[in-house]
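# This is the structure alone, sequence omitted:
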């Protein structure tokens, strides 16, 4: 790596001199450069080197703009190739379903997750990863794409302990904790460093550190404190990983006249849960929303949740939110909405608990 053309030229000359001591000669056809600036070609000692926008290094694709989407697409294609190589095993009737699931997790998923610690995953990338995972399970169960089988029924039959995205999140958090505990390193400097200059107009690109903040819901100051306690950090990583399930929550929204019925299937990046009886919550614009009460298995989050099991989908944050004893009074709840509704939900009088709006009917 070099900051200028002159520095790069000196670096290549040193490589050439040291290689000559061992009888090695530089292959100019295999030597390429990648620059962040508008450089199309570059010469050294009369030899012209090609400037590329991306290259593969140690099995991972590195691009000039730092976008991980190209590498994610490439890894998903390699994962599909690995799945097709397992067809003879997956079609065998002598292998049980749990064994086939373990084979897919051991042979196909690691191909996709290689180098995923450094990925900056966007919303479109998450959809691709989710689609790949469902494609793997459908191929394992030999379900054609024409079959009218919901993703929820497939996940229920497979019963995966953790989604592919959850495993990627686990690797990223483990790598983050490893970097934060190091005193001085280039990776930590790049992760925590700030660029000089002014920001561009419009929304800024998602940073790698933003994904850590998003999955943990913690600030950098709080994360610095937690990573120093290895036991607490492992517990946090385990809890976040378990929360990245792909069980499906069904919300049925309808008007008072029952003339319009719409079923929305939302991928619940939620706490693990089991479905229990439903409860009605009235919307102030004349809608009624059927909420599926859920009980999650990540203990200690909310005593109210453990007792009453009332939760609501946060469409903006793409997460299954659990309201606590004072949640309805929290100003942040003004942004909690059903995905089809222009105004927030309000708690009905029948859903109030006598003790501080706890949500008990």
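Received the coordinates, thanks. All values derive from a computational prediction rather than experimental measurement.
# switch to C-alpha atoms for all contacts and neighbour counts from now on
Fine.
# What ranges does the stretch 201-350 of the chain have for its helices?
208-216, 220-228, 230-243, 303-308 (DSSP state H, counting those that start in this stretch).
# Need the contact partners of the second one.
It stands for helix 220-228. Identification of contacts with helix 220-228 by C-alpha atoms under 8 Å, 6 or more residues apart in numbering yields 177, 180-181, 213, 232-233.
# Okay, buried residues for it please.
Across helix 220-228, burial judged by 16 or more other C-alpha atoms under 10 Å covers 223, 226-227.
# same check, this time on stretch 107-118
Quick answer for stretch 107-118 (16+ other C-alpha under 10 Å): 108-113, 115-117.
# need the strands for the stretch 151-300 of the chain, in chain order.
For the stretch 151-300 of the chain, the strands defined by DSSP state E, counting those that start in this stretch cover 248-255, 261-267, 273-282, 287-296.
# So for residue 19, what's the nearest residue that isn't a sequence neighbour?
Nearest residue to residue 19, sequence neighbours excluded (C-alpha to C-alpha, 6 or more residues apart in numbering): residue 25, at 6.4 Å.
# Please read the previous query as pertaining to residue 133.
Closest to residue 133 by C-alpha to C-alpha, 6+ apart is residue 164, at 6.6 Å.
# I figured the one you found hits residue 109, correct?
Yes: counting by C-alpha atoms under 8 Å, residue 109 is a contact partner of residue 164 at 7.2 Å.
# So which residues lie in contact with stretch 150-170, not counting its own?
Stretch 150-170 is contacted from outside by 97-98, 101, 109, 113, 116-117, 126, 129-130, 133-134, 137-138, 215, 237-238, 240-248, using C-alpha under 8 Å, 6+ apart.
# distance of the residue nearest to residue 19 from residue 49?
16 Å (C-alpha to C-alpha, to the nearest Å).
# So the two - more neighbours on which side?
Higher neighbour count among residue 25 and residue 49: residue 49, with 17 against 13, using other C-alpha atoms under 10 Å.
# Assumed that one was part of a helix.
No: secondary structure of residue 49 (DSSP: H, G, I helix; E, B strand; the rest coil): strand, not part of a helix.
# got a list of what it touches?
28-29, 31-33, 41-43.
# Drop anything exposed from the residues you listed.
Among those, those classed as buried by 16+ other C-alpha under 10 Å are residue 33.
# taking the contacts of residue 49 one by one, which sit in helices?
Among the contacts of residue 49, no member is found in helices (DSSP state H).
# Which one of the contacts of residue 49 is nearest to residue 296?
Using C-alpha to C-alpha, residue 33 is the member of those that lies nearest residue 296, at 51.1 Å.
# so that closest one makes contact with residue 52?
Yes: Residue 33 lies in contact with residue 52 (C-alpha under 8 Å); the separation is 6.3 Å.
# Which stretches in the stretch 1-150 of the chain count as strands?
According to DSSP E, counting those that start in this stretch, the strands that the stretch 1-150 of the chain contains are 32-33, 41-44, 47-51, 54-57, 60-63.
# of all those, which lies closest to residue 320?
strand 60-63 (33.5 Å).
# okay, pairing it with this:
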């Protein structure tokens, strides 16, 4: 790895560019017991426990619990910045729901296409979303109304729960990757296999995005053929 960094640093200097060692970080995954020393530009790269890359928080264990905590914190700030809107009574509740989906839910679900969500993670997202919707609708927790009723009141009759929205994002990203050429890195990572001689660690296994996608699409294998209205030959021709 050190030879690779040295060669890369020399090549970029040929084009008048250079690395900033203070902005370079090193994150160890499945290699926590080692302490490698990587140097670039004469300075040692700092080893960190968490790394923020393209707005997403990457953890060494491969889970998204820390990322969800960061997303909830940012979404809570976005919700608080719009508190003057939620308090106004001259704006329809459905309009507030649209603003909530555009300004708060989008922050909460940023990067959710690649999240390997566990049951605990989904529960945390649902709890935060229900709390926000009740705050917008001015419904207290002691009121005996269901979360579905509150969601339909704020988002409308066809408003989706946030876990359904997250599933749609993951399915959309899955279809995007499946349509990629074979040389693209996301597609190669999806269809990659483990190396020869590799063994699973003892104990429970960390949930991966591949496993989440399999669970999400398990029902698609039972979809029967359907006929769209207006497509194909007339029914008289097919029946004849």
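Looks like it came in fine. Just so it is clear, the model here is predicted, and its values are computed rather than measured.
# Report the TM-score for the pair.
Once superposed, the chains reach a TM-score of 0.79 (TM-score structural alignment, normalised by the length of structure 2), with 217 aligned residues with a C-alpha RMSD of 2.7 Å.
# Look up how far residue 277 of structure 1 lies from the residue nearest to residue 19 of structure 1.
Residue 25 of structure 1 is 73 Å from residue 277 of structure 1, by C-alpha to C-alpha.
# cool, residue 170 of structure 1 as well?
Distance from residue 170 of structure 1 to residue 277 of structure 1, by C-alpha to C-alpha: 32 Å.
# Compare the two and say which is more crowded by neighbours.
residue 170 (22 against 9).
# Alignment lookup: that one to structure 2.
By TM-score structural alignment, residue 170 of structure 1 lines up with residue 168 in structure 2.
# Equivalent analysis for residue 73 of structure 1, please.
In structure 2, the residue matched to residue 73 of structure 1 (TM-score structural alignment) is residue 69.
# go on, residue 199 of structure 1?
So, by TM-score structural alignment, residue 199 of structure 1 is matched to residue 200.
# Give me the range in structure 1 that the helix ranked longest in structure 2 lines up against.
Using DSSP H to define each element, structure 2 has its longest helix at helix 119-137. Alignment note (TM-score structural alignment): helix 119-137 of structure 2 is matched to residues 123-141 of structure 1.
# After superposing, tell me the mean distance of the matching stretch to structure 2.
Here the mean offset of stretch 123-141 of structure 1 against structure 2 after fitting is 0.7 Å, by mean C-alpha distance after the TM-score superposition for structure 1.
# in that stretch, what counts as buried?
125, 128-130, 132-141.
# residues in contact with it?
69, 72, 76, 80, 83, 90-91, 100-101, 104, 144, 151, 154-155, 158, 163-165.
# Narrow these to those in helices?
The helices, defined by DSSP H, take in 69, 72, 76, 80, 83, 90, 100-101, 104, 151, 154-155, 158, 164-165 from the contacts of stretch 123-141 of structure 1.
# from those, which is closest to residue 60 of structure 1?
Distance to residue 60 of structure 1 across these (C-alpha to C-alpha) is lowest for residue 72, with 9.6 Å.
# so what's the closest one up against?
112, 119, 125.
# Likewise for residue 28 of structure 2?
So residue 28 of structure 2 contacts 47, 49, 60 (C-alpha under 8 Å, 6+ apart).
# roughly how far apart are the first one and residue 37 of structure 2?
As for residue 47 of structure 2, its distance to residue 37 of structure 2 is 9 Å (criterion: C-alpha to C-alpha).
# try the second one
Using C-alpha to C-alpha, one obtains 15 Å as the distance from residue 49 of structure 2 to residue 37 of structure 2.
# Please name the nearest non-neighbouring residue to the counterpart of residue 24 of structure 2 in structure 1.
Under the alignment (TM-score structural alignment), residue 24 of structure 2 pairs with residue 31 in structure 1. Nearest residue to residue 31 of structure 1, sequence neighbours excluded (C-alpha to C-alpha, 6+ apart): residue 49, at 6.6 Å.
# which position in structure 2 aligns with the one you found?
Looks like residue 49 of structure 1 aligns to residue 45 there (TM-score structural alignment).
# For residue 188 of structure 1, find the nearest of the helices of the stretch 201-350 of structure 1.
Residue 188 of structure 1 sits nearest to helix 208-216 of all the helices of the stretch 201-350 of structure 1, at 11.0 Å, using C-alpha to C-alpha.
# ok, average deviation of the closest one from structure 2?
Superposing on structure 2 and averaging over aligned pairs (mean C-alpha distance after the TM-score superposition for structure 1), helix 208-216 of structure 1 comes out at 1.9 Å.
# Show residues contacting that helix.
Contacts of helix 208-216 of structure 1 (C-alpha under 8 Å, 6+ apart): 118-121, 169, 172-173, 191, 219-220, 240.
# try it again with 6 Å
residue 120 (C-alpha atoms under 6 Å, 6 or more residues apart in numbering).
# List the buried residues for that helix?
Neighbour counts over helix 208-216 of structure 1 (16+ other C-alpha under 10 Å) mark 208, 211-212, 215 as buried.
# starting at the chain centroid, how far to it?
In terms of C-alpha atoms, centre = their mean, to the nearest Å, the centre of helix 208-216 of structure 1 is found 9 Å from the chain centre.
# just the angle between it and helix 230-243, please?
When axes from the mean of the first three to the mean of the last three C-alpha atoms, to 10 degrees is applied, the directions of helix 208-216 of structure 1 and helix 230-243 differ by 80 degrees.
# What range does stretch 295-314 of structure 1 cover in structure 2?
Under TM-score structural alignment, there's no match for stretch 295-314 of structure 1.
# Can you measure across that stretch, start residue to end residue?
Distance between the boundary residues of stretch 295-314 of structure 1 (C-alpha to C-alpha) amounts to 17 Å.
# what about the residue nearest to residue 188 of structure 1 when sequence neighbours are not counted, distance to residue 218 of structure 1?
Nearest residue to residue 188 of structure 1, sequence neighbours excluded (C-alpha to C-alpha, 6+ apart): residue 179, at 5.8 Å. Remark: distance between residue 179 of structure 1 and residue 218 of structure 1 (C-alpha to C-alpha) = 17 Å.
# With neighbour numbers in mind, choose between these two.
residue 179 (18 against 13).
# residue in structure 2 matching the more buried one?
Taking TM-score structural alignment for the superposition, residue 179 of structure 1 sits opposite residue 177 in structure 2.
# what's the spacing between its match and residue 169 of structure 2?
12 Å.
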